[in-house]
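Undergrad: My questions are about this predicted structure, shown below with the sequence.
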Amino acid sequence: MRNISDLIEQYLKHMLQDSPEGAVEIQRNDLADKFSCVPSQINYVISTRFTMEKGYMVESKRGGGGYIRIQRIDLPALKAIQYHIEQTIGECVDQSAAEGLIYQLEEARLVSKREANLLRAAVQRETIALKLPLRDEMRARLLRSMLISLLVK
């Protein structure tokens, strides 16, 4: 059985998918009531699963009538994907940012689940058994090379 965080994440993703603007506004307390959970559970899901690295922009307004707005940030067109990869990865990239980019590419269906799993395995700190900052530099080179091979045809 899936946990409550997974259910909330899937619910929000379906709302985003159905939204013509690619954005949703929710009230934290209303969503917490819907899932019979505490509002902090909603905060947790949004702060861990709807990050900039994963392709989402989140803004919130506190107080009476406050809301949380989640917007999907689309990857650039395939023509510009190499440039986007260069800008995102740069000369060095930490494991979290690399995994966020891989997640974003998988969500956009630019890489398959299997390809995403292979990319994740290749960029893990255990795989690249080097000391920092060399590890982050090697991760950037590997990731850039693999992504360009996969995406730029």
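TA: Arrived safely, thanks for sending. Numbering: from 1, shown residues only.
Undergrad: going forward, measure contacts between C-alpha atoms and count neighbours the same way
TA: Will do.
Undergrad: which residues in this protein form strands?
TA: Per DSSP state E, the chain carries strands over the ranges 23-26, 56-61, 67-72.
Undergrad: Run through the residues that contact Ile4.
TA: By CA atoms under 8 Å, 6 or more residues apart in numbering, the contact set of Ile4 is Phe35.
Undergrad: separation between it and Gln71?
TA: 22 Å (CA to CA, to the nearest Å).
Undergrad: now Glu91
TA: 28 Å.
Undergrad: So which of those two has more stuff around it?
TA: The neighbour comparison of Glu91 against Gln71 (other CA atoms under 10 Å) goes to Gln71, with 20 against 14.
Undergrad: okay, now the spatially closest residue to the more buried one that is not a sequence neighbour: neighbour count?
TA: Counting by CA to CA, 6 or more residues apart in numbering, Gln71 lies nearest to Ala23, which is 4.1 Å off, once chain neighbours are set aside. Using other CA under 10 Å, Ala23 has 20 neighbouring residues.
Undergrad: adding another structure so you can compare the two:
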Amino acid sequence: MSSISDIIEHYLKQMLVDSELGVVEIKRSELADSFQCVPSQINYVISTRFTLEKGFLVESKRGGGGYIRIKKVPVLDSQRYYIELLERIGDSIPQVTAEHVIHRLIEEGFMTPREAHLMKSMISRDLIQLPLILRDQLRARMMRMMITILFANKGE
């Protein structure tokens, strides 16, 4: 059985698919009422499932007429996306953020599920048993290298 977070995520993603402009604008309290949950549950879903690493832009306006706007950001230029990925990874990346990047690479067709499984295994905290700061730095170096190889082989 799916969790309420999974159901809300699926609902919002379906709204994005159905949207002609690829943008969804919602009121947090109305969505919470629809799913009979607290508004903070909506915040949790949006902040964890609709991240930039996963390919979404989220903007919100608080107050009485407030809203949350979610937009799926398409990858139009693979070379530009490659550069943005390397910049986003930077010198250090936590495991969960790296997994979001990998998820998006699958969604956008830049890697196979098998390649993603291998990459996730290589960046796992279970494998990289170092102090946190060193682990995140090593993970970033490994991610940058694997993504560079992945994008270099797309031309073949």
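TA: Looks like it arrived, so ask away. The shown structure was predicted, so the numbers you read here are calculated from the model rather than taken from an experiment.
Undergrad: before we move on, back to that, for Arg135 of the first structure, find the nearest of the strands of the first structure.
TA: strand 56-61 (27.1 Å; CA to CA).
Undergrad: Give me the mean deviation of the closest one from the second structure.
TA: Compared with the second structure after the fit, strand 56-61 of the first structure shows a mean deviation of 1.7 Å (mean CA distance after the TM-score superposition for the first structure).
Undergrad: That strand vs strand 67-72, what angle?
TA: Here strand 56-61 of the first structure runs at 170 degrees with respect to strand 67-72, directions being taken by axes from the mean of the first three to the mean of the last three CA atoms, to 10 degrees.
Undergrad: List of residues touching strand 56-61 of the first structure?
TA: With CA under 8 Å, 6+ apart, strand 56-61 of the first structure has contacts from 46, 50-51, 66-73.
Undergrad: Report the buried members of those.
TA: 46, 50-51, 67-68, 70-72 (16 or more other CA atoms under 10 Å).
Undergrad: tell me which of the residues you listed is nearest to Gln124 of the first structure?
TA: Thr51 (19.8 Å).
Undergrad: Please name the nearest non-neighbouring residue to that closest one.
TA: Here the residue nearest Thr51 of the first structure, using CA to CA, 6+ apart, is Met57, at 6.6 Å.
Undergrad: Let me know how buried that neighbour is, in neighbour terms.
TA: Met57 of the first structure: 15 neighbours (other CA under 10 Å).
Undergrad: remind me, longest helix of the first structure?
TA: As assigned by DSSP state H, the longest helix anywhere in the first structure is helix 134-151.
Undergrad: Which strands and helices lie in contact with it?
TA: Under the contact criterion of 3 or more CA pairs under 8 Å, 6 or more residues apart in numbering; DSSP states H and E, helix 134-151 of the first structure touches helix 81-89, helix 95-107, helix 113-123.
Undergrad: which of those sits most buried?
TA: Mean neighbour count (mean count of other CA atoms under 10 Å) peaks for helix 95-107 among those, with a mean of 19.
Undergrad: With the second structure overlaid, how far apart is that helix on average?
TA: Mean for helix 95-107 of the first structure is 2.1 Å (mean CA distance after the TM-score superposition for the first structure).
Undergrad: who does that helix touch, helix- and strand-wise?
TA: helix 113-123, helix 134-151.
Undergrad: just the angle between it and helix 81-89, please?
TA: Using the same axes, to 10 degrees: helix 95-107 of the first structure against helix 81-89 is 150 degrees.
Undergrad: Run through who's touching helix 95-107 of the first structure.
TA: 53-55, 75, 88-89, 111-113, 116, 119-120, 123-125, 136, 139, 143.
Undergrad: dump the residue contacts of the residue sitting nearest the centre point of the first structure.
TA: Nearest residue to the geometric centre of the first structure (CA atoms, centre = their mean): Lys54, 1.2 Å. Applying CA under 8 Å, 6+ apart, we find Lys54 of the first structure in contact with 100-101, 103-104.
Undergrad: Which members of those residues define the maximum pairwise distance?
TA: Counting by CA to CA, the most remote pair of the contacts of Lys54 of the first structure is Gly100 and Gln104, 6.2 Å apart.
Undergrad: neighbours around Thr48 of the first structure, how many?
TA: 11.
Undergrad: follow-up on the earlier one: how about CSV for the helices and strands packed on helix 134-151 of the first structure, with distance to Lys34 of the first structure added?
TA: Listed next are these as CSV, based on distance: least, CA to CA, whole Å:
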stretch, distance to Lys34 of the first structure
helix 81-89, 37
helix 95-107, 26
helix 113-123, 31
